[in-house]
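Colleague: Sequence and predicted structure below; questions after.
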Amino acid sequence: MIDLPPTVPLFTTPSGVEVVGFPAAGDDALRWWERLRAEYPASGLWPLLMEEDTPEYLADSYTYATVDESLAQAYALDGSKLLVPDFVDEGEWPSEPERPGFGLPYFRSGQPAQVTVALVPAAEPWLVPVVLHYGGWNKYPSPGEHAAIMRYWQERYGAELVVLTGTTVEYAVARPPLTRPDALALAGRYRAYNDGEYDLYGAEHLTDLAAGLLGAQVWRMWWD
């Protein structure tokens, strides 16, 4: 067992489970995520890096489905089929694509920023959106849809949720695409997944985005 810093209650899930957490910043926050991720099979607690105001987004549900209905959706839906890809190859392959790392535990200047390390009880890591009953506003996937998509990302690419805020998610990726055709296929689904499209990769077209995703061990997405 890991000796944790003192934890405090953060919020209670719609199913009545209390989520606790503690503050950390920058590289230290990511190291805590890695240690707690390694403990997950025994603890059943999935670590998430959150902004301080993220629990406010959890206070009001934007989905009309119940937790049980979202859970059933998560297991029934095929996440890959929820992402209608755009495989159009636009533009030339860039020589120096942007491949951003994790954003949340840092300020835009690159300096460490304090965040909350939350411990979320979840039977599977991809079920976190259902456990938190999180999503369904603007173009954000509903909890059940988001969980099914996360299952697809995990099975296909070894992508695991690290950061969750009111507008963003960030993943650690164990098996990113290693060829240009595979990266282009991912880029089409990436663009279907989040309405931020190319913004976080400084890209102007799908090929730019694919180049940024090629071999990338961190993915960042956002919704307006």
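Modeller: Okay, I see it.
Colleague: Could you use CA atoms for every contact and neighbour count after this?
Modeller: OK.
Colleague: three-state assignment of Trp137?
Modeller: The three-state label given to Trp137 by DSSP: H, G, I helix; E, B strand; the rest coil is coil.
Colleague: quick one: the helices in this protein?
Modeller: 26-43, 54-59, 67-76, 79-82, 128-131, 143-157, 180-193, 206-213 (DSSP state H).
Colleague: and Trp222, how many neighbours?
Modeller: 20 (other C-alpha atoms under 10 Å).
Colleague: which residues sit in contact with the closest residue to it other than its chain neighbours?
Modeller: Nearest in space to Trp222, with sequence neighbours left out and distances taken as C-alpha to C-alpha, 6 or more residues apart in numbering, is Thr168 at 4.2 Å. For Thr168, the contact set (C-alpha atoms under 8 Å, 6 or more residues apart in numbering) comprises 220-223.
Colleague: hmm, back to that, using TSV, please lay out the helices of the chain together with distance to Asp89.
Modeller: Listed next are the helices of the chain as TSV, based on distance: least, C-alpha to C-alpha, whole Å:
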stretch	distance to Asp89
helix 26-43	35
helix 54-59	36
helix 67-76	31
helix 79-82	20
helix 128-131	32
helix 143-157	21
helix 180-193	7
helix 206-213	6
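Colleague: ok, now which ones touch the spatially most central residue of the chain?
Modeller: The centre of the chain sits closest to Val169, judged by C-alpha atoms, centre = their mean, with a distance of 3.4 Å. Counting by C-alpha under 8 Å, 6+ apart, Val169 makes contact with 161-163, 220-222.
Colleague: The structure to be compared is supplied as follows:
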Amino acid sequence: MITELPRLLAASPAGTLPPGRPVTPEDGGPPPYWLSDDPAELTSWARLRARHHETGLWPLLLSGLSCQEDRPWIVGEVSPARMSSPDRYDAAELLAEGWAGGQPDEDDPEAQEITLPFGTRWPGLAAPGESTDPPDDFADECAEFVADGRARLGLVPAARGADTLASIGWTGPMNITGDSGKIASVVRSWEDRFGARVIGVGFDTLRLSVAAPPTTTEHALRVAAEHFAFCPDNVWQGSGTLADYADEIIGANMWVFWWD
């Protein structure tokens, strides 16, 4: 899809895009994304998301490091050639592996409480959420909260939002995996089960709108287990325990992940 970028941009109707440019990766290769010159306007994400089925370009709100805002998007600190296709993976298997890898030290009894009530046992995928809100329309509303006056608008050739994480060459979760194709595979599953949509991507952060979040404690615990397997830092360096994290995501329409 990377080689599709120039053609898709050329096919976009005149006046639909603000000033911007395709960005070439630092390690070479064709540009995997287009980046606006200025911060994104409040409603620009929704306007371009609505045209995705016509343009083949999924919009992202791209933010840089607070101390080095040119990283990673302005300077092209990305590696699309290193990423595999999400098609290669099964989300349930990836999360089971992540759950095992994020477990606390067996010799630390207090740490064992972090993943209660499941302990070391992977509980499996959570059931889908329920919502009457169309996920795309709901994402349009959430995007206005992510457009903070600093994030730039990005456009990526992709059939769905999750796939942009691999095709753009994002390296944010490097301390967990160097292959964002695996990250994209899990997000695909959340798109299908919870109406999640990829809205914002930072240097090492990811923001998803969620039209069908868990609404009960039991369901939230199962979803929290998936989040722990996906991004352990949300619990280890955030809420502290799976149970506390589950309380935070009950009814939450935005999921935010960060990899230290």
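Modeller: Great, that's in hand. Everything numeric in this text was worked out from a predicted model, so none of it was measured.
Colleague: thinking again about what came up before, roughly how far does the residue nearest to the centre of structure 1 sit from Trp46 of structure 1?
Modeller: 15 Å (C-alpha to C-alpha, to the nearest Å).
Colleague: Tell me the span between the first and last residue of stretch 197-217 of structure 1.
Modeller: Length of stretch 197-217 of structure 1, first residue to last, C-alpha to C-alpha: 18 Å.
Colleague: chain center to it: distance?
Modeller: Here stretch 197-217 of structure 1 shows a centroid-to-chain-centroid distance of 17 Å under the convention C-alpha atoms, centre = their mean, to the nearest Å.
Colleague: What is the burial count for the corresponding residue of structure 2 for Thr165 of structure 1?
Modeller: Using TM-score structural alignment, the partner of Thr165 of structure 1 in structure 2 is Gly202. By other C-alpha under 10 Å, the residues close to Gly202 of structure 2 number 22.
Colleague: rewinding a little: any chance of the contacts of Thr168 of structure 1 in JSON lines, plus distance to Leu30 of structure 1?
Modeller: As requested, the contacts of Thr168 of structure 1 are exported to JSON lines (distance: C-alpha to C-alpha, whole Å):
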{"residue": "Arg220", "distance to Leu30 of structure 1": "15"}
{"residue": "Met221", "distance to Leu30 of structure 1": "18"}
{"residue": "Trp222", "distance to Leu30 of structure 1": "20"}
{"residue": "Trp223", "distance to Leu30 of structure 1": "23"}
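Colleague: Of these, which is the most crowded?
Modeller: Taking other C-alpha under 10 Å as the neighbour criterion, Arg220 ranks highest of the contacts of Thr168 of structure 1 with 23 neighbours.
Colleague: which one among the contacts of Thr168 of structure 1 gets closest to Thr63 of structure 1?
Modeller: Each of the contacts of Thr168 of structure 1 was scored against Thr63 of structure 1 by C-alpha to C-alpha, and Trp223 proved nearest at 16.0 Å.
Colleague: Now do the contacts for the equivalent of the closest one over in structure 2.
Modeller: Aligned by TM-score structural alignment, Trp223 of structure 1 pairs with Trp259 of structure 2. Residues near Trp259 of structure 2 by C-alpha under 8 Å, 6+ apart: 172-176, 204-205, 231, 233.
Colleague: In structure 2, what residue corresponds to Ala24 of structure 1?
Modeller: Aligning on TM-score structural alignment places Ala24 of structure 1 opposite Pro39 in structure 2.
Colleague: The nearest residue to that match once chain neighbours are set aside: how many residues sit nearby?
Modeller: Closest residue to Pro39 of structure 2 apart from its sequence neighbours, by C-alpha to C-alpha, 6+ apart: Arg152 at 4.3 Å. By the criterion of other C-alpha under 10 Å, Arg152 of structure 2 has 23 neighbours.
Colleague: Would you mind finding the match for Arg152 of structure 2 in structure 1?
Modeller: Aligned against structure 1 - with TM-score structural alignment as the criterion - Arg152 of structure 2 pairs with Thr116.
Colleague: was I right about that match contacting Val19?
Modeller: No - using C-alpha atoms under 8 Å, Thr116 of structure 1 is not in contact with Val19, being 11.5 Å away.
Colleague: Now distance to Val156 of structure 2 too, for the contacts of Trp259 of structure 2, in TSV please.
Modeller: Shown next, in TSV, are the contacts of Trp259 of structure 2 (distance: C-alpha to C-alpha, whole Å):
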residue	distance to Val156 of structure 2
Gly172	17
Pro173	19
Met174	21
Asn175	24
Ile176	24
Asp204	18
Thr205	17
Cys231	24
Asp233	27
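Colleague: Pick the one among the residues you listed closest to Ala212 of structure 2.
Modeller: Nearest member of the contacts of Trp259 of structure 2 to Ala212 of structure 2, counting by C-alpha to C-alpha, is Cys231, at 19.9 Å.
Colleague: separation between the closest one and Leu206 of structure 2?
Modeller: Counting by C-alpha to C-alpha, the gap from Cys231 of structure 2 to Leu206 of structure 2 is 10 Å.
Colleague: Perfect, that will be all.
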